[in-house]
Structures are given as structure tokens and as C-alpha cells.
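Pasted the sequence and its predicted model underneath.
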Amino acid sequence: MTPALASPSPRLATPRALGGVLLLALAAFAVLGPWLIEADPAGQDLGASLAPAGGDYLLGADHYGRSLLARLAHGARLSFGMAFVTMATAAVPGVLLGLAAAWRGGWVERLADLASTIVLALPGLMLVLLLLAFAPGNFGPLYLGLALTLWVEFYHVTRAAAATVLKQPHVEAATLLGFGPGYVLRRHVLPVIAPLIGTLAAFAMATAIIAISTLSAISVGLQPPTPELGSMIVELLPYYAEAPVHVLLPAALIVLLVLGLQLVAQRSSR
């Protein structure tokens, strides 16, 4: 009997399915939560400072009496949105440059390699911090710095994978028969590299979420009262003894976001 080589491994499908369900649940919370939860994430009620879960506050309130449920929903939407925009901004030029370098070679590849080498010469967070120095606490420099750091991975993976595919006999035959770059890329190259790009995209989003939360936690990223998960942890940390669960909630949400992306990004090993 011929084994079904193309069938996905159950050991791989289960974690990826779990990651997909987790991400769908978190995405629904991030997208629908701000509309379903009527509480204002910036609305203060000092009489409800550090209120426990239950009653008027389902997940409790922070030290300013702001609804933690509302702030977590907005924080999840902010993290998802910024991570997706950062990933897309890094993926588009990285993939296009990788395809161009693999197809054309020569000076195109040399220029792209030089640009990627310059970026790699700087530590990733250093590049982000340099841009944040011009406008600390703003979204623009933060997202641009992360995108400039992440595009290199998309470029290198795309160039290597596309170059391998373009050297295969059936692809060379299609080129010799007069099929244009659009046909070759669409029918032969993109189907092969698409899973790799999807995996990179998930890892890039996870990296962006961690970086955004870390920079906000050290007060160089997004600043309070913006409901960002990293800054929420730092704001609540002095009150850990009185309300430990309040501090753990945004941290747990970051872990779940990154965990879901890492599970979805898993690839089968040959």
C-alpha cells in the first residue's frame, strides 16, 4: 500500500489547530470587545481603585478605577493591529526584493544584499530606539523601526527559496518556452514559497508584539494612558501585593497572543 505522504501529520495538525482557535478567540475579543464592552478604557472612578473581579467590573479595575476588561480588549486590538501592520510593511518589500534578487541576480541582488547587511549590522532594538528618539511614545517611529528590522528575514528566505525553485528543470523549461515572469512566479514559485512566508509572517507578528510590549514597559514605546499591554503591566506592578491578578492579566494576554502565533507558525519537519 502506498502511504499518503501528502497527508498532514496529526502531531502537527493538533497544535496548529489549537493555535488557530486561540488566535480566532483572541481576535474576536480584540475586534468585537471594544464594541461589546460599553466601559470607557480611559474612564476613571477613583472610588473603585483596584476593585476585584466581579460586580460592576468583570475583571476588576486598575489603580485609577478603569475597567481592566475594557483596557485589555483595547490593548489586544492595539497589539494585533500594530503587529499586523508591522509584519505587512516588512513582508511586502522583503518578498518583492527577494523575488527580484532571485530572478535577476547581478546588481539587483548585490544592492539588496548590501541593504540587508547594513540593517543586520545594527541590533534590532537599537534601530527602533534610534527612530523613537525623534518622536518618543509615537506609533509611527515604533512601527517603522520594527518593520525595517524584520524585512531582512523575509528577503533572505524568499531569495533562497525562489532561487532554488527557479533552478529546477521544469521551471527552466517554462522560461525557455517563452513564459513570462508573471506566469512563472504565479504558477511555480509562489505556491512553493507561500507556506514559508506564512510561517515567517506569524513569527514576525509574535516578535512585533513582544517588542512593542517590551519597549512600552521600559517607557520608550507607547505611553499611558494608552491601553497597551506592556505599559499596563508596569502601571500595575507597584500594586502587585494588593492585586496580583490585575498585574498578571495583561501578561497572560501577551503570552496567549504569542503562543497562538507560535503554534500556527509550526511547520512539519521532513
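Cool, got the structure. Residues are numbered from 1 along each chain as shown.

use CA for all of it now, contacts and neighbours both
OK.

Please, which helix or strand holds Thr164?
helix 139-166 (DSSP states H and E).

Now do that helix: which elements does it pack against?
With contacts taken as 3 or more CA pairs under 8 Å, 6 or more residues apart in numbering; DSSP states H and E, helix 139-166 sits against helix 68-104, helix 106-121, helix 124-132, helix 190-217.

of all those, which lies closest to Val184?
Nearest of the helices and strands packed on helix 139-166 to Val184, taken as CA to CA: helix 190-217 at 8.7 Å.

who wins for proximity to Ala252 among the helices and strands packed on helix 139-166?
Ala252 sits nearest to helix 68-104 of all the helices and strands packed on helix 139-166, at 10.5 Å, using CA to CA.

buried stuff in the closest one?
68-91, 93-95, 97-103 (16 or more other CA atoms under 10 Å).

Tell me what angle that helix forms with helix 106-121.
150 degrees (axes from the mean of the first three to the mean of the last three CA atoms, to 10 degrees).

Please compare the first structure with the one that follows:
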Amino acid sequence: MGPANRKPYLVVGLVLATTLGIVAAVGDRDPLHQDLMLALTPPSLRFPLGTDHLGRDVFARLIHALPRSIGIAMTSMVVAASVGTIIGLTAAASNRLIDAALMRLTDLALAFPGLLLAMVLAGLLGGGAVPVLVGISLAQWPQFARITQSIAATVLTEPHIESSRIAGLAEWRILLRQVMPRILPQTTALATLSLGGAVLTISSLGFLGLGLQPPTPEWGAMITELLPYMDAAPFQIAAPCVALFLTVLSCMAAGQRLAEVR
């Protein structure tokens, strides 16, 4: 691998190291501490991004919101990838009737807007991490089912698969040992690409008041809280917007890179 090919990994490593360093630096700063006497304080050495309308440290809230958003997004991708992969493998390894039924179910789920589904679930269940996670997972699994079924159906027609069956190898062993290694690179790239969309969905729900509930730090909720003070606190409201943009952009870039080298 030449220097040009190593650049993306060096950049990702540098970003991760910087992020961990920042998290460690502000780890002891309370993102929930309020001081109304310091409300809407402009950026300073004490408060690098200023304070919000309740006198809370915007920088501390911004950093503490990162693991929550990424954690929920990653968990939802794991759940969606697991469910979608199981359904896709089942469809590819079954007869035509079951295959067609599972794929029509997948098409039906794909036709339903993911953000709307997450909003409905979060609204019905009162918001919070679990409804958001379930909503994103339900919206994302059809993509994994589709790509898994497509790859598995092709692999299962190859001559070495038939040889394995003749040799008496169980179908589930064939799927695990010979089909899954062909699927994993594709699903990993798709999960990384979808991670940015999941983070954006979490922030969108937070913006609408259907995501993580106050006073929990969350980028979308931070934007909503600071909207009435946009003129007095431009840096404070810009901070979560920029953090969200960079996070989604990084996920998309990483996913694109994985797709290129699969």
C-alpha cells in the first residue's frame, strides 16, 4: 500500500486520536451544570464555545453528546445489519416462494420513509434512546436484507457450493463458511455509509423533541434550545451544526473508502 493509499487511514487515525484527547480533556466538566449568571457568555478560555441560555458549557455539552449519538447510531446499525443479513440469507437459501415473500416484505419496508418511521415510534413511545434505536433499526434493515440476498443468491449458484453440498456439508455451515465472508465486506461498507444517516436521524428527532430528552446533551436538541438566541449566541448554535456536519461527512467518507477497497 503506497503513501497515497495510506492517507485516508492516517486522517481517520488523527481524527480519532484528537477526538479522544478532547473527550479526555473535558471529561471532568459537567455538561449539566447551570449558572444563570453566565447565560449566553461568548467564547473565552474558560468556555471555548461560550455558554447557552442556562449558563451551561456548550463545549462540554457538545463533546458529551458525541458518544451518545455515535453509540446509538452504531448499535442501530448492528441490529439492522444482523436482522437484514439473517432475512437475506434465509431468502437466498430458501425456495422461490419464501424468497419472494421475504423480498416483497423488504420492498414494502423500503417504501416507508425511515425518518417518518423513527418519528412515529419515538412519538408513540415518548422519545428516548430505545425508541430512537428501534426506529432507526427498523428503517435500515431492508437495505442489508437486499444486498445480502443479492450476493448470497449469486454465491450459492457457484460450483464449489454444489461440491460442498455433495460432500454432505450442512446448509448452515455453507452459509457461515462460504457465503458470509463474501457478504461481510459489503455489509460493513453499507453500515458505515448508513451510520452518518443514523446520526442525522438522531439529531433530527432531537431537534423535533422526539429524541433524547432534556437535559441530556444531544446536538439536535442543542440547536432547538439555542434557536431563540441565534442573534445573541451565533457561535453557540453553530457548534452543534458544525459537529453534526463533520460527523456525517466523516462517516460518509469512511463508508465510501470501504466500498472502494472491498
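Ah, there it is. Everything numeric here is computed off the predicted structure, so don't read it as measured data.

Superposing both, give me the TM-score.
With the length set by TM-score structural alignment, normalised by the length of structure 2, the two chains reach a TM-score of 0.88; 260 aligned residues with a CA RMSD of 2.5 Å.

Stretch 195-209 of structure 1 aligns to what range in structure 2?
Using TM-score structural alignment, the residues of structure 2 aligned to stretch 195-209 of structure 1 are 185-199.

For Met82 of structure 1, see how far away the spatially most central residue of structure 1 is.
Computing the C-alpha centroid of structure 1 and ranking residues by CA atoms, centre = their mean puts Met205 first, at 0.9 Å. Separation of Met205 of structure 1 from Met82 of structure 1 (CA to CA, to the nearest Å): 9 Å.

Can you tell me the element Leu49 of structure 2 falls in?
Short version, using DSSP H and E: Leu49 of structure 2 is in no helix or strand.

per the alignment, it corresponds to what in structure 1?
That one, Leu49 of structure 2, aligns with Leu59 by TM-score structural alignment.

ditto for Val58 of structure 2
Val58 of structure 2 maps onto Leu68 in structure 1, with residues paired by TM-score structural alignment.

With Gly88 of structure 2 instead?
Under the alignment (TM-score structural alignment), Gly88 of structure 2 maps onto Gly98.

Distance of its match relative to Ala121 of structure 1?
Distance of Gly98 of structure 1 to Ala121 of structure 1, computed by CA to CA: 19 Å.

same deal with Ala102 of structure 1?
Taken as CA to CA, the span from Ala102 of structure 1 to Ala121 of structure 1 is 23 Å.

Ser67 of structure 1 too?
On the measure of CA to CA, Ser67 of structure 1 and Ala121 of structure 1 end up 43 Å apart.

Could you check which of these two is surrounded by more residues?
Taking neighbours as other CA atoms under 10 Å, Ser67 of structure 1 and Ala121 compare with Ser67 leading, 29 against 9.

does Tyr155 of structure 1 really touch Val95, like I thought?
Yes - at 5.4 Å, Tyr155 of structure 1 counts as touching Val95 under the criterion of CA atoms under 8 Å.

residues near the equivalent of Leu175 of structure 2 over in structure 1, how many?
Matched to structure 1 by TM-score structural alignment, Leu175 of structure 2 sits across from Leu185. Other residues near Leu185 of structure 1 come to 18 when the count uses other CA under 10 Å.

Confirm Leu185 of structure 1 sits in a helix?
Yes - counting by DSSP: H, G, I helix; E, B strand; the rest coil, one finds Leu185 of structure 1 located in a helix.

need the contact list for it.
Leu185 of structure 1 makes no contacts at all, as judged by CA atoms under 8 Å, 6 or more residues apart in numbering.

and the gap between it and Gly140 of structure 1?
33 Å.

for Val21 of structure 1, same thing?
Taken as CA to CA, the span from Val21 of structure 1 to Gly140 of structure 1 is 31 Å.

Over to Ile210 of structure 1?
For Ile210 of structure 1 relative to Gly140 of structure 1 (CA to CA), the value is 17 Å.

More neighbours: the two, which one.
Ile210 (20 against 12).

so who does that one touch?
Contacts of Ile210 of structure 1 (CA under 8 Å, 6+ apart): 254, 258.
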